[in-house]
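**Q** quick one, structure for this:
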Amino acid sequence: MLKDILKNYKVILGSKSPRRKQFLEDLNIVFESRTIDSQEIYPHHFKAEQITEFLAEYKSNAIHLEDNELLITADTIVWSNNKALEKPKNNLDAFKMLEELSNNSHEVITSVCIATTKKTKVFTDKTKVYFKELSSKEINYYIENYKPFDKAGSYGIQEWIGLIGVTKIEGSYANVVGLPVQKLYKELKNF
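**A** Coordinates of the predicted model:
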């Protein structure tokens, strides 16, 4: 179905994320990946979706498009205690983040930018995630065995920590993995 809508475009995914690539494959979208290495810097006063919307569009603007190309970029953060938890820098950083998420709730916020040379659309999805109390032993086990250094908030819900730690979610599971697929499908149909 999306094949017909996207038939006039060469679809580009502006992401290195294997999870985002898998989601597009699961939607039967033929695409190529194209990324740039850039620091994810945003104005320090931005909060919540202001951050992800800014970064999704920033990533989009950094990739040159031809007339027949459609680009999809995204950014995800974990919003906890009124601050962004991004990707951890090291084991200690990951431990502190997971300790903060333990026995608490947070929001996973993903913004997506769809762009062509003529048009740009940015949209956001939020999912509330609840964690049980995690022991230090569980947190260390997860960090040592799953090395969550490429994940916002230091965790992947689809991994061991999500299976044993997440007690409830309100919203899209796919959004927590890194791409609000249902919203993306709807926005691509209407683009």
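**Q** make it CA atoms for all contacts and neighbour counts henceforth
**A** Fine.
**Q** now Gln158, nearest residue through space, not along the chain?
**A** Val177 (6.9 Å; CA to CA, 6 or more residues apart in numbering).
**Q** apologies, that question was intended for Tyr155.
**A** Per CA to CA, 6+ apart, closest to Tyr155 is Pro148, 5.7 Å.
**Q** that neighbour: how many residues sit nearby?
**A** By the measure other CA atoms under 10 Å, the count of residues near Pro148 is 21.
**Q** now the one 4 residues further on
**A** Applying the criterion other CA under 10 Å, we find 25 residues in the vicinity of Ala152.
**Q** you'd agree it is up against Ile77?
**A** Yes. Applying CA atoms under 8 Å as the test, Ala152 and Ile77 come out as touching, 5.3 Å apart.
**Q** next up, for comparison:
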Amino acid sequence: MLKSLRDSSLTGPHKVFTAVACIVPLELPVQPGYALEVNLEETEVYFKSDITDQQIIDYVATGEGSDAAGGYKIQETAGKLLIDRIEGDFFNVVGLPVESTIKLIKKTLAAAAADDSDESDSEFDDY
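**A** Predicted structure coming up:
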């Protein structure tokens, strides 16, 4: 897989995607009962095209990337050995795009608060 990522770097980067969904229940039992927001983060990773097969074999032998989705851990040795550059969120490649996730949580909480306040202004408040 790492050889394939290296070889394809001649034509461009590979892309790392992380989807995050945030759900906050509403205080009032109205349909659907929650606020839902989603985000899809995309980061382009450029492998060094001059990495040799032997360097890749040596990296794999360390076992560092054996439990990583792409076969490498950018935050460890692979970031120095295999990666030329990235475009996008570094933490997306690590596993969780922290900044966009925090923004998503805030957006979902605001949506839930707005839904709750909208419902409190309903026509049934007079009864």
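**Q** and the strand ranked longest in the second structure, which residues are buried?
**A** In the second structure, assigned by DSSP state E, the strand with the most residues is strand 34-47. Across strand 34-47 of the second structure, burial judged by 16 or more other CA atoms under 10 Å covers 34-37, 41-47.
**Q** cool, and stretch 49-64 of the second structure?
**A** 49, 56, 59-60.
**Q** likewise for stretch 181-191 of the first structure?
**A** Buried residues in stretch 181-191 of the first structure (16+ other CA under 10 Å): 181, 183-184.
**Q** select the longest helix from the first structure.
**A** helix 49-61 (DSSP state H).
**Q** what range does that one cover in the second structure?
**A** Under the alignment (TM-score structural alignment), helix 49-61 of the first structure falls on nothing in the second structure.
**Q** neighbouring contacts of the helix or strand that that helix is followed by?
**A** Downstream of helix 49-61 of the first structure, the first helix or strand assigned by DSSP states H and E is strand 69-80. With CA atoms under 8 Å, 6 or more residues apart in numbering as the test, strand 69-80 of the first structure has contacts from 9-15, 48, 52-53, 55-57, 59-60, 65, 84-86, 101, 105-117, 152-153, 178-179.
**Q** now the element after strand 69-80 of the first structure, going C-ward?
**A** Heading C-terminal from strand 69-80 of the first structure (DSSP H and E), you reach strand 83-85.
**Q** which one in the first structure is aligned with Ala19 of the second structure?
**A** Counting by TM-score structural alignment, the partner of Ala19 of the second structure is Ser111.
**Q** list the contacts for the residue nearest to its match when sequence neighbours are not counted?
**A** Of all residues not flanking Ser111 of the first structure in the chain, Thr124 sits nearest, at 4.2 Å (CA to CA, 6+ apart). Thr124 of the first structure makes contacts with 49, 53, 109-112, as judged by CA under 8 Å, 6+ apart.
**Q** any idea how far the equivalent of Thr124 of the first structure over in the second structure lies from Lys80 of the second structure?
**A** Under the alignment (TM-score structural alignment), Thr124 of the first structure maps onto Leu40 of the second structure. Distance, Leu40 of the second structure to Lys80 of the second structure, using CA to CA, to the nearest Å: 26 Å.
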